[in-house]
Every structure is written in C-alpha cells, then in structure tokens.
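Q: Okay, sequence plus prediction incoming.
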Amino acid sequence: MADEDETVHYSGTEGGWGSMRGIVETALRERPTPGALDTLRRQNKVKGFMCVSCAWGKPAKPHAFEFCENGAKATLWELTTRRCTPDFFARHTVSELKGWKDYDLEQTGRLTHPLRYDPTTDKYVPCSWDEAFAAIGAELKAIDPGAAVFYASGRASLETSYLYALFARLYGHNNLPDSSNMCHETTSVALKKVIGSPVGTCVLEDFEHCDSIFFFGQNPGTNSPRLLHPLQEAVKRGCRIVTFNPIREKGLELFKNPQSPVEMLTPQATQISTLYLQVKAGGDIAAITGMIKYVLAAEEAKWAAEKQHVLDVDFIAQHTIGFDEIKAHADATSWADIERESGLARTDIEEAAQIYVESKASICMYGMGLTQQVHGFHNLATLTNLWLLKGNVGREGAGISPVRGHSNVQGQRTVGISEKPELVPLDKLAEQFGFEPPREEGMNTVAACQKILSGEVKAFIGLGGNFIRAIPEREAMEQAWTKLRLTVQIATKLNRSHLINGQVAYLLPCLGRSETDDQASGEQAVTMEDSLSCIHGSLGKNTPASRHLKSEVAIVAGMAKATLAPNPRVTWDEWVADYATIRDAIAETYPEMFHDFNERVFTPGGFYKGNAARERIWKTESGKAQFTVPNGLRSVGFADSPGLFRLITLRSNDQFNTTIYGYSDRLRGIEGTRDVVLMNPEDIAAAGLVNGQVVGLVTDAGDAVHRQVDGLTVTPFLLPRGCIAGYYPELNPLVPVWYHDEESKTPAAKGVPVRVVGALAP
C-alpha cells in the first residue's frame, strides 16, 4: 500500500469547521428563501420537516440542530431563490441544454410551470395542467399497459407512493422500478431469503447497547453524516468500530462534532474506527470468510481449553439451518486464497475477528460497496453467516443494519412500489378497490432498460429522480429513449433526464417537501420511512416556489383520473383534498404495520412498523435463518489480467445521488473538478503514467461493445493495488446494463472491469 504522503487526501476531520464552511458555500450559491433557517431549525424534528437527503433515523430527542452538512445542502438546494421559468426555455433549445453540465442545469433553479416539449422548435413551452393530464391520459389509453413503465425515485412520500402504485395496478401493470433497484435491491433479495426480512433488523436504540460495529462498503461521512453522532457516542462509551472499505473515508476515521463547542474550539476529535482495513473491491466475501474461519477456530479452542462457547450454540440449534455446510466451507478454504482475494493480511483479518469474538452485541452496517457487485447476494449472505454464528440477530444491541440512501426509498417499497407481485397484498387491494390487479411480474430497472433498448417499452413516467443519468449503459439508453412514444418527468429542478424526450413529452413541476402543501382540507402532512423502519410525519412551511406547482399527490391523481375509468371506490379527489384519507387507505391495506396511522404520524422518533426477524420469527422457506455457502471468494464478475482494473464509482462530498451541489470533494482533498480517475501511485507508475495525465477508461467486459469515458485526470490516491475510482454518474457509461448482481439485478457499479487508454501528456 502506498504512503498517504504520496497521494491526494484531506488532512482534516469529518465535521468541524469544514462542514460549516460547506453549508455556507452552498447557501451563498443558492441564495435560499428567508424561511430556510427556520426549516433547518425544524429539520428532522417532531412536527417538523423530514430531510430530503438520506434515510438515517430521526431520534425521539433530537439535537438542537438535527441536520448534517449534506442534509443542509439538500434543504438549501430545494429552497433556492433561483427560478427556471418558461422564459428560460424560450431562450434555450433542448439540444443546447444537453451540452450543459449536471451542476449548471440544476443551478437554473426551481421549475415553475408545467411544460410540454415542442419537437418543431426543440424547446419546452408552457402548457396548462389540464392539457398535460389530458394528453398523458390519452397516450396511456392508446397503448398496452404492459408497455408503460412507472419509475419512482426514493424521495416521494408514503402517500404519493401508495397512490402511484395503485395507479399502475389499476391501469394494468406491475412495472414499478425504483431507485432501490439501483442500490439496495440486493438487500431486499438476500436478507429476505436468509432471515425472512427484506430490511435491516436494528433500531436506533441498539446503537446505545452494542459493543462493536462493523462497517462494510459504506461511507457515512458523505452519504449519511448524521449517523456519525451515534457512532461518536458509541465510541466514547467503549464500543469498537471496525471498517472494511477499499477507500479510507474520513468520516470513519476522525469526527469533530459541529455541535460541540469544545471540539470546535480545540484540536479535540474522535477517532471512529479502531481498525480500518482497505479490502480490495470485490474482496469482501473472502475477508468475511476469513473472519468466519477464525471464529470457528476460536470456538474449538475455547471449548477444548475451558468448555465454554464462542458461538451461540443454542441459537444456531434452535433458529438456523445449514451450519455444518458453512463450517465445512470455511474449513476447506485456505488462508492463502483468503489473503489473495481480499487483498488483506491474515493477521489483520484475525484482529478484526477477535474483536467480534470478544463482543457481546455486534451490529454490522453496510452500503453499496456490498450490494452493487455481481455476487452482491453472496456478500450479504456471507455477512449474515458471520452474524448468525453468535446469535447477533434479534436481540438488543445487535443486528444487521444496511444504510439506505434516499429519504423514503425503503418506505415506498413498504406501500407497494414493487415489480414483484408476491410482495404486494394484491388480494387485499382487489377487495378494497373492486378490481383485478395484474399478477404478472413487472419490470425492475434493468429489465426496463433492456426493454427500452429493444423497443418494447412505449411510455415512461418518472416520479422524481434523474433516471437516464443514474442508470448504466447511458449512451445507448439515450439513443433508444427518443423512440419512446410518451415520457413524463415529475421534478423540482431541471436535470439531464428532462432533455432526452420521447415523441410526446411533459415536464411537470411539483412542490418540494419543505413547502406548504395546501389542499381543500388545509395544510397537509406527508410521511416517510427511515432505514431503521420507523415512520415519520413531515410538514412543510415555506411558500411554494411558484403558484403553478402541484403536489406529487395531486399530479399522480390528475394523471390517473385522465387515464382510468371512474371507480366509486377509488376516490382521487377525496385523497387529494385530505391526505389523512390516503393514510386510512394505507392502514386498511397494511393493518399490521399501519394501524392507527393518522394518530401516530408525529410520534417522537417515529413509530416502528415492526420486523419479524427482530423477533426471531424467520419468514424464510425453512422457517429458520439460513446459513448460505457462497459461490466463491470474489464478488466481481471477471478474472484478473494484466492492466485490468476494478473500477469503483463514488459520490463526492458535494453531491447527493445525481444532484451535484458543487465541485468540492473536501473529504478526499479533490477540489474544482469531477473529471478524475483515482489510482494507487504504484499502479500509476506500473502503467507508465504520471500524476496529472489525462486518460480515458474503457470497459473490458468481453461483450464486444465499446464503452469509453475520456478526459479523466490521473490522481494518486490511497487505494488497494488493482482498484481505481471515479465519480458517479460521470462514469456510468462504463457499466454494461447486463453487469449486475445475479440475484437482485442491481447494477454492479462497485467493481467494473476497465482499462486505462489514451494517455495524454500532463
């Protein structure tokens, strides 16, 4: 491993004055409305505004400022005073705007009017809401419902998501891909199979009782900084944190709490990770298998010497199946193979495993470093194996805790946004609304992309997000997209997906969550689910960016009314007038989770929807938690060869998903650009390159399709040999649409086979 002094890096801490500066810089760029400060004061608090950024839990007793740097940036971004009006579109053709960068598109400000794309002038022109709904309804009625795709980003509320899914099924399809398909679908598939729950098992209180936390492939410093508060508190009471990540992320190294005057005014900071191991991208199965091997050996040694167990043998006997098979696999796996595939020394893996052995209650946390791999399912199944060995599922202070991204990405799945009919109570919906729901499996994100490429999809509706920018195979997808008959995008700001249009295209501006949502019955609250399965109410208080905006609920209802035949049980107007009636409908569909929904909307800390695995009720095929033998030791889908690198796509400190707030990746020491390729200095030298050279990356996936991104500056960075990194979404064109987790179809963007080409002199 190279020395840090040879690389670009950040010498400060996560949090501290750097975070304050990042918030101020965003505020100066966005020039937010006067209500922004009050919104930040209310953010993530009871009867306040729930952050539109990450899905981390909201405590019942919040801090004075219950927001982080990226949460503040998201709020300021939404509350900008910049406006993207019809006059802007009168001055710019869509073809011209396609040449703009993501950041510049969003900096045009909040969309203010419903718009129709005019292909004769290549411009967006204003239209009325009635015109838009009527045209959308006419187009949808003219095609086979199975040829339409209703995509949802993870930001829409539970109320909107429920109606959107109902609209799709009343119309006649289950084609409901969402942002979870791109990031954490592997969680839903793997955990469902091995423990019977598609989501994590922890609640916020568990972090007060654990004595070790293990991180795999997740970066809270950039993606969920509020998580650093419970991590800091855990460390201060003696909890040990072990991190496995190819990149040394500052948030898992040092944290200076911006709400602590002592830390802000002194050099004091908290070391987060006790042990930080830079596992090779795709090497997590090997590393975890090494830990399992050590834990099993420790069990044998302790029983022989003391007649005491390291394993929770009663839990294994009563609650699991497959233990003998996983033990045989670990015994048969050599340390030489584990070291080679993980890129870690045996002594380091054993040190991590010893911390696990000594811990009475352990939490594992992970992100897309595990889920976005070809064998991501086996990443999670193998990690679950390790947790089952000591009974660390279903008891206080222990569990499996995936860290979700978008603020309601988990919740929208809970209320019906799913392409899998077996996950939705279709019989209940049939009884409740008097129709026969479609029973065929719908399209997930990958299937939708493939069928757009093949021409089978005719219509696409996007409920938020930046679908075309976020998906793999972008260049081919953009070419195919123009052959769609209908495209509809519901959004708050302009992004690239709005510039790639079908023959009939509408851009529909919606209220932001921070804005007052006035309907016939008064101000409306909406709800969302955090990554710890708690439901929270949110109440916007800011003046809407334009009087022409509609709420997401009203937009979905407007499209549905224009498309569907009247049904006396489907009361779109009543639902729009009073969102409490939508919550009543949700409670009727899902009574176990959402009983007394309206009475519990503003429960401090949210109300817990429940989790069977947390109660050690295993809703698996066997009725028990399942040990699973992995199909190998690597989770990438290719063999190594000279000059072939494992590409990891990253988010910067100045972005959230495809939203780019600025060009400062402060926590990695990269400023002013996103066009970089991060490489180990030894790899730079071995490839005959030098710091500052401009190169391209080309995919070497073996399918004879040329995929290349140019103009990337070689930047020395502390990475394992053979691994390189660059920013998402700029490097998405390098990811083949077929290169995904074998079980969940999640794109494998954390281990893409690429080569460096076209080096230019620095």
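A: Great, that's in hand.
Q: switch to C-alpha atoms for all contacts and neighbour counts from now on
A: OK.
Q: From Met291, how far off is Glu306?
A: 22 Å (CA to CA, to the nearest Å).
Q: Neighbour count: those two, which is higher?
A: Met291 (26 against 8; other CA atoms under 10 Å).
Q: Excluding chain neighbours, what is closest to that one?
A: Ala353 (5.0 Å; CA to CA, 6 or more residues apart in numbering).
Q: helix/strand/coil for that neighbour?
A: helix (DSSP: H, G, I helix; E, B strand; the rest coil).
Q: For it, which residues are in contact?
A: Applying CA atoms under 8 Å, 6 or more residues apart in numbering to Ala353 gives the contacts Met291, Ile292, Tyr294, Val295.
Q: need the contact list for the last one.
A: If I follow you right, that is Val295. Val295 neighbours (CA under 8 Å, 6+ apart): Val310, Leu311, Ala353, Gln354, Val357.
Q: In what element of secondary structure is Lys192 found?
A: helix 185-195 (DSSP states H and E).
Q: how about that helix: buried residues?
A: For helix 185-195, a neighbour-count test (16 or more other CA atoms under 10 Å) marks Glu185, Thr186, Thr187, Ser188, Val189, Ala190, Leu191, Lys192, Lys193, Val194, Ile195 as buried.
Q: next, the one to line up against it:
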Amino acid sequence: MAETNQPAGGRGAVKAAFDAFSEQGIPLKVVRSFLKANKPEGFDCPGCAFPDRPGSFGPDSCEQGQKAIAWEMTPRKADAAFFAQHTLTELRQWRERDIEAVGRLTEPLRYNAQTDRYEPIAWVDALQLAATELRALEPTRVSFYTSGRASNEAAFLWQLLARAYGSANLPDSSNLCHEPSGLALKEQIGVGKGTAQLSDFELADCILVVGQNPATNHPRLMGTLHAASKRGATVLAMNPLVERGFVNFADPKDVGEMLTNTGHRVAKTVYTVKVGGDLAALKGVAKRWVELEAQGQSIFDLAFIREHCEGFEALLADLRGEDWQRIEADSGLSREALHQLADELARSRATLITWCMGLTHHEDAVATIQTLVNLQLLRGMIGKPGTGVVPVRGHSNVQGDRTMGCTFAVPERWIANQEATLPGLRLTRERGLDALGTAQGLLDGSLQGLLSLGGNFAVAGADAPAVLAALSRTPFTLHIATKPNRTHLHPGRTGLLLPCLARTDIDRQDGHEQRVSVEDSMSMVHASKGMQTPLSNEMRSEPAIVAQLGHALLHDGSVPWLHLIQDYDRIRALIERCQQGVFEGFENFNAKLQQPGGFWLPNAAARREWRNAGGRAKLMPHALPTEGVLARAKAGLPASEHARVLSLMTVRSHDQFNTTVYGQDDRYRNVFGTREVVFLSPAEITRLGLHEGQKVDVEGLAIDDGQTRWLRGFEVRKLEMAPGCAAAYFPEATPLVPTGLVAKGARTPAAKALPVRLHPVV
C-alpha cells in the first residue's frame, strides 16, 4: 500500500473497528459491542486500563478496544480437532498473529509428548492431574503468573490459592511494564499508583506526555488529550519518535472532523529526546527552573515544599552542579529546547504528567520517574484539581490484580486479614519470585512449575527463545487462557491448557449470571458483565477454574472454594474483609459496585498525605548515569565502530495490543504487510550508507553476559525520530533483550535502549 498521511483516529479508526468484526465473521455484533463496552450494564473492554467516561451516553470505546473485543468474540475455535491436525513443532513455525487467530479454546487439553499434540482431557481429570503434579513439587519451586486481564475476583482467589499451597511466587504482568512506576511512587509519595482522576484532564492548563504513543496504545487517552487541546490546554510530548497522533489526530466522536476527514494538532511541541535520554531532559527542566528562581522569578511552590516535602536543598545542590553540556549530550535536546519546555511548564497553573513504558523499560527507570515527580512536587502539582502524576497502564486490570495481592511481596496485614477471616487458613509469609526471578528459575532449572492465569509469559519478557526452550524442560505447566499463544506451544513435560471465559462471555454460576470487577489506571473500580453466549459448555470462568483447582489441591477445609464461586458477591465480601487496613475504599464493596461507573479507591497522596518513610513527599536527586548500557556495549568494540552503534527501542504497531498481533499493518507508520522492520530517521539511513527497503541483520551487542543476539533480514524503514536511535516491533525484537538487562530495583526488562549494529544483507 502507498504511504498515507491521513489523520490518526478518524474515519480510519472507525473503518478498522468494523473491519475487525467483519474479519471474524460477526459484522453485526460491532454495533452491540459499541453500545455495551465500558458501560455500567455492559462489559469492561479487555484492552487498556484507561478510565471510562462517567455518565457517557455515546460510545466509550476505541479502535484498539473494538479489535480486542472482536478478537475474543470470534466464532472460530481452537478445539481438539484443530490440535489433532497440528503438532506443536509445526505450530511453533507460525507467526504470532496466526497462532491466536485460530480461535477460542473450547475444551481442556493435555500435552502428549509422544504425539507432540494437545489432546482433550475431562475437567475432573485435568484438575486432579494438576493437584497431583503440584503435590509432588516443592511449593517454593512453583510460580503463579497473573495477566492484567484477570478480574479482581479471579486474582484474589489466585493469590489465595498460591499462598495457601505454600508459594509466594506471584509474578504479574506489572513486573514486565510499570513496576518501576509503582516502586518510584511508593518511595517518593507513599502510594504506588497515579494520583489523578479523569476529571483532572478537563481542568489542567498543561499536560506533558512522556515516553508514550497514546494514539496506538491508549486511543481514549488520545481523545482526552485532543479535547484538552481544543479547549485551550497546552499538550506537550517528549518521545524519541514523532508519532502521528501527536501532530494530526481526528477524534472519531467529533462530527466535524469525521465529516471533513481532517485532524487537529494535539501536541504543541514534540521534543524528540534520545532513547534513554529522559532523565537528562527532565533534570534540564528542573535546572532551568533553578536558574529562573535565581533571576528572581517565582517558579517553585515554596509553601507546599515547606509543608509537605523533604530533600529540597539536596536537590537544588544537585541541579546547580549538573552540567548543561552533559544534559544536552545525554538527552539529545538543545538547551534552547529544554528552556522552552521548562518555560511552558512554568507558565501552567495546573499540570498533569503522564507516562508509559517509554520511561519504565530502562535501567534508570526508577530514577527517571522520580525525577519526573520532582517536577510536580517543586511546583505543588499533586493534590489539587487539574494536577497529578499518571502512569497509564497497559492492560485492563493490571492495577487491580496488584490491589488483590497478586505480587511477590505483600504487607503482613494482608496475610493476617485472610487468616483471621478464614479460620484454619495458613498462608506463606515468604517473599516470592517476580517475573525476572521466575524466568531465571526456568532457565537454571530451579523452578519446577509455572501456572499462568492468562498472558503470554515467555514472549512478554526478555530473551524469549531461551525462556521458551526452558519451559519445555519444566516438569509442569498449566495455562488458563482464552486463545492459544506461543507460550502455550512450549508446555512442560506435563502440560495443561484450560479454556476460560472472556470478558465478553456470559458467566453463569449456579444458574445465575455473574459480574466481575476491575480497577483502571486511575483507581476506579467498576463492574463487568458479559453479553455473549460462550462457544462451548466446556469453557469455565477464571474464578471457577481457580476455585476448583483449590478444592482439588487443598483439603484442610479452611477455604470454602466451591461455595465462593456459586455467587461472586461472596468473593467480594471476602475481599472487603481482607482489605481492611490495607487499601481504602472496599467498604460495602458489593453495594458500591452497583453504582453506575463504580467507585474510586481513595489515594492518600492525592489528599497530600504521604504514607512513606518519614511521612513527607521526597524530592530525590539522581545522578546522570556514567556507565549506561550504550557505554558498556561500546567498551567491547574498537573506537572506529562506536559511530555505528545505535540505541534501539521496542515499540508496538497499530495492529497490536501487548503480545496480541491483529495484523501485519501499521498504518500510522506507513508499514503494510510486514512486521520485520527496523525504523531509522532519514538522516540516520543516509549516515549509515543504507537505503529504505534494504534488508539488514540486526546485531544485539554483547553487554554484560557476553552474548551477541541477532534478528535476521529486517527491512529498513524511515520514521522521524531522534538521531542515533532505532526502533523495532515487540515481540519480534524480544530476542535482543538479555534476561539480566533490567530496571535497577524494579527488575523490569530494559527493552527500550538496546545497543545494536546493522549489517546489510548481501
């Protein structure tokens, strides 16, 4: 297809949503989906975690959400007949998209190593087999992974099952994305969640979007930014790539823009920071403010700082001592550009800052996020209308799963509450493995079992080929899933694949339709109720599968597993009691869930209460790194090769949600029919002596483990971006990410600054 400069969103988004349903053979369901998605009496979109608009009468869904809905509402089946026709060895050769496009899992399956196929197994036998396998393993050598798709009810039962069994190994998808955000915020302001609500976007004077491509990954946020810009707010973006949504976006809900097929420039300025240069850029903003203060301008909210903060003088000293030349070199932005950004923010009376994995997937992610929060604290931009910090999470209930205890370390009060509420229950209090620890345990053989509540664990993390191979050597794997994916094609020596209901499916227990609950990125908890009859009577809900496994595995009688799933109100009543003194807001859980739009979990930092060590918000200076990943990679090369080293970031295409790939196109970047591409700026293509369309091998340089990694035969494509940088699609580029290259402290894969060289294919 030819290049297009049509606006992001707009007619193209509406067409793509309808096409997604037509492709699945269910074109008429799109209308009902638009009417039910993210509505009080409907289902929560299985896509991103951006909040629903309260009191919205029109559609409150987006192109990406409708693609996710069509993907799971498909009538196609990945049943026993399909797996009888294909060995797993054969299926491993398929593309990511083609594996999931087979359809919905409709019956429980067991891997047969002799035939190399998944074969049907009765539910009672599958559950008994799982219980037998788990009893034979040491609990501390088994991990229970949680995807952000799982509901609050399923997640609560999942962590209860794991800890009652004796395992605190509860990695979750947040370990792979926003772990640095939670860690940074918890230390700095006492709450590991964002402080703003959706209504704050209507009140902000200025919104800074950092390390994020909302037009593709969070289109409803893009619509919110579009509305803010149109009412006169200043929207600024800082990102290595100049994404189309920032410079030309048409809101599908804007009748005028739809009729004329014209867009609106949302971001006043896009600051093309170097990959990994955000820490330096943010320090440059703060340093500019210090200089303006020295000139007599009032930039800082000194009253707020005196009342609420500590570390002010240390931060000032750090900023005064920082060198502008170093800031410019590390950030890739000129002093003039950083002055402009600082001045824009200084003029604002109400500022919001949002970010995503463009910040979290770096070695210095925690330091970068805390430097970003410093900007808000210096100007008192937390805890008043139109202000706050907003980590925009990627999956619809990833935040809720953590609230429900699906994490490797929890407060003692959480454990004690569960034991007090369920007499006779004894839970492990050990600190468990996170996602990195789980991957390392699989690789070295110390982990003997992996159970997954959704997700595509091996592909979502680092060094996918090695982790997939390790899974095949593992004694036991169990996956609860709606569709097959690549991780499922590498079962353990005993492997189970169990079909669960999706968010859009009607969930009946004991003859009554059930609702589940989810928590969005801004701490709103609301109900979700399916609308579609399941494809098979053999598909069971996630809460039911988890509870039935608990019933088969644990016989002490302390947890009434089967009683709980007869009515999910019982699970929520249990959650309410267990959350006392842990998270505010769950009082009268079931009653609040009846409210249209749900309810907000109070955020102490949003009230300017700082529940961290010292009881004050922390202004935290961070030095610019001197031995970053790029420097370490260059150290192993002759000086003559240093100029060829690029910093490559992984990105998603527009036909994608997380590891789920809907198609081979990325119309916002003019890529059609392929995903094996490497993006460079036109100037970089010329500098390296390449040309667009040329095939190259991408060499992932050895960093700390001495191992070189490769992507073969990728096509060079041009895209406006920062000098010295490159980009390639996730998960195709995941093999370049070493397992040990992680965010300091948070241990999230550092997949956004990979040192590479490009070699033309002869």
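A: That came through, no problem. All values reported here derive from a predicted model rather than from experimental measurement.
Q: Map Gly322 of the first structure onto the second structure.
A: Under the alignment (TM-score structural alignment), Gly322 of the first structure maps onto Gly311 of the second structure.
Q: and the spatially closest residue to that match that is not a sequence neighbour, how far is that from Val389 of the second structure?
A: Spatially, and ignoring its direct neighbours in sequence, Gly311 of the second structure is nearest to Leu619 (5.0 Å; CA to CA, 6+ apart). Separation of Leu619 of the second structure from Val389 of the second structure (CA to CA) stands at 15 Å.
Q: Likewise for Ser181 of the second structure?
A: For Ser181 of the second structure, the distance to Val389 of the second structure - CA to CA - is 10 Å.
Q: which residues do those two both contact?
A: With CA under 8 Å, 6+ apart as the test, Ser181 of the second structure and Val389 reach no residue in common.
Q: returning to what we had before: in the superposed pair, what's the mean gap between the helix holding Lys192 of the first structure and the second structure?
A: Taking mean CA distance after the TM-score superposition for the first structure, the mean distance separating helix 185-195 of the first structure from the aligned residues in the second structure is 0.5 Å.
Q: in the second structure, what residues pair with that helix?
A: Under the criterion TM-score structural alignment, helix 185-195 of the first structure matches residues 179-189.
Q: If you count neighbours, what's buried in the helix or strand hosting Ala580 of the first structure?
A: Secondary structure assignment for Ala580 of the first structure, by DSSP H and E: helix 579-589. Under the neighbour-count criterion of 16+ other CA under 10 Å, helix 579-589 of the first structure has Tyr579, Ala580, Thr581, Ile582, Arg583, Asp584, Ala585, Ile586, Ala587, Glu588, Thr589 buried.
Q: secondary structure class for Ala237 of the second structure?
A: Secondary structure state of Ala237 of the second structure, per three-state DSSP, is strand.
Q: how about it, what's its match in the first structure?
A: So, by TM-score structural alignment, Ala237 of the second structure is matched to Thr243.
Q: Can you show me the helices along the stretch 251-400 of the second structure?
A: 255-260, 278-294, 302-308, 312-321, 324-331, 335-347, 357-360, 365-378, 398-403 (DSSP state H, counting those that start in this stretch).
Q: out of those helices, nearest to Thr674 of the second structure?
A: Of all the helices of the stretch 251-400 of the second structure, it is helix 357-360 that lies closest to Thr674 of the second structure, at 23.2 Å by CA to CA.
Q: Looking at the second structure, name the residue matched to the residue nearest to Met291 of the first structure.
A: By TM-score structural alignment, Ala353 of the first structure lines up with Ala342.
Q: roughly how far out does stretch 77-88 of the first structure sit from the chain middle?
A: 26 Å (CA atoms, centre = their mean, to the nearest Å).
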